[in-house]
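structure for the following, please:
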Amino acid sequence: MRKPELAAAVADQTGLSKDKASEIVNAFIDQVSAAAARGEDVSLIGFGTFNIRARDARSGRNPQTGATIQIPASKTVGFKAGKALKDALR
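A predicted model of the protein is given here:
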């Protein structure tokens, strides 16, 4: 499911227009992104938790040349599914 399909599903379920549902989906994404940029976790009970994970610097290998390269430390966003979401998959 892509963002337009999600907005259409939200519109169908709530009775909102597709444009209004799209605004809501965009606002949700903006708020999760802003919280991640501040280093905050976002917990949605039953759905899951978005959290910031740190990756240490490490050495890697260029597959074309075989040369060893240094990969710098970085941050990434992780997601851990909640119980209700896991149960829905069964």
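
C-alpha only now, for contacts and for neighbours.
Will do.

assign the residue of the chain positioned farthest from its centre to helix, strand or coil.
Each residue of the chain has a distance to the centre, and by C-alpha atoms, centre = their mean the biggest one is for T65: 33.4 Å. Of the three states, T65 takes coil under DSSP: H, G, I helix; E, B strand; the rest coil.

how near is it to S59?
If you measure T65 against S59 using C-alpha to C-alpha, to the nearest Å, the figure is 15 Å.

likewise for A88?
39 Å.

quick one: the helices in the chain?
3-14, 18-37, 83-88 (DSSP state H).

could you also give me the structure for this second sequence? I'd like to compare it with the first:
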Amino acid sequence: MTGNEIIERIATAQGKSKAETKLIVDAVFTEIAEAAASGHEVSINGFGKFATKRTAERQGLNPATKEPITIQAATKIGFKPAKALKDKVNG
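Here you go, the predicted model:
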């Protein structure tokens, strides 16, 4: 499902215009992204939790040349689904 499909389904279900719904959906995702970028956990009841995790710099191998390389430290974002979402997905 694409972002536009989500917007269209919400707009239809709520009797709102697609333009109005797009503003709201975009605002929700912007807030989630900004909170994650600043290191905050975002927990949505019944849906799940978005959290960032810092990975350390480490050594790896270039798969083409087998030469050792340094993989830079990074911040990754993860999602842990809530039990309600897991139950819905698993029937």
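
what's the TM-score here?
TM-score of the superposed chains, computed with TM-score structural alignment, normalised by the length of structure 1, equals 0.94; 90 aligned residues with a C-alpha RMSD of 0.8 Å.

one step back: for F47 of structure 1, which of the helices of structure 1 is the nearest?
Set against F47 of structure 1 and scored by C-alpha to C-alpha, these come closest in helix 83-88, at 5.4 Å.

now that closest one on structure 2. Mean distance?
Compared with structure 2 after the fit, helix 83-88 of structure 1 shows a mean deviation of 0.7 Å (mean C-alpha distance after the TM-score superposition for structure 1).

centre of the chain to that helix, how far?
17 Å (C-alpha atoms, centre = their mean, to the nearest Å).

packing partners of that helix?
Counting contacts by 3 or more C-alpha pairs under 8 Å, 6 or more residues apart in numbering; DSSP states H and E, helix 83-88 of structure 1 packs against no other helix or strand.

what's in contact with it?
G46, F47, G48 (C-alpha atoms under 8 Å, 6 or more residues apart in numbering).

then stretch 47-63 of structure 2?
Under C-alpha under 8 Å, 6+ apart, the answer for stretch 47-63 of structure 2 is 36, 39-43, 67-85.

out of those residues, which are buried?
Buried subset of the contacts of stretch 47-63 of structure 2 (neighbour count, 16 or more other C-alpha atoms under 10 Å): A36, E41, V42, S43, P81.

to which residue of structure 2 is S59 of structure 1 aligned?
Under the alignment by TM-score structural alignment, S59 of structure 1 pairs with Q59 in structure 2.

where does its match sit relative to I71 of structure 2, distance-wise?
Distance from Q59 of structure 2 to I71 of structure 2, by C-alpha to C-alpha: 6 Å.

and if you look at T12 of structure 2?
46 Å.

contacting residues for A81 of structure 1?
By C-alpha under 8 Å, 6+ apart, the neighbours of A81 of structure 1 are F47, G48, T49.

okay, these in TSV with distance to R55 of structure 1 and neighbour count next?
Formatted as TSV, these follow (distance: C-alpha to C-alpha, whole Å; neighbours: other C-alpha atoms under 10 Å):
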residue	distance to R55 of structure 1	neighbour count
F47	25	14
G48	21	17
T49	18	16
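
okay then, goodbye and thanks.
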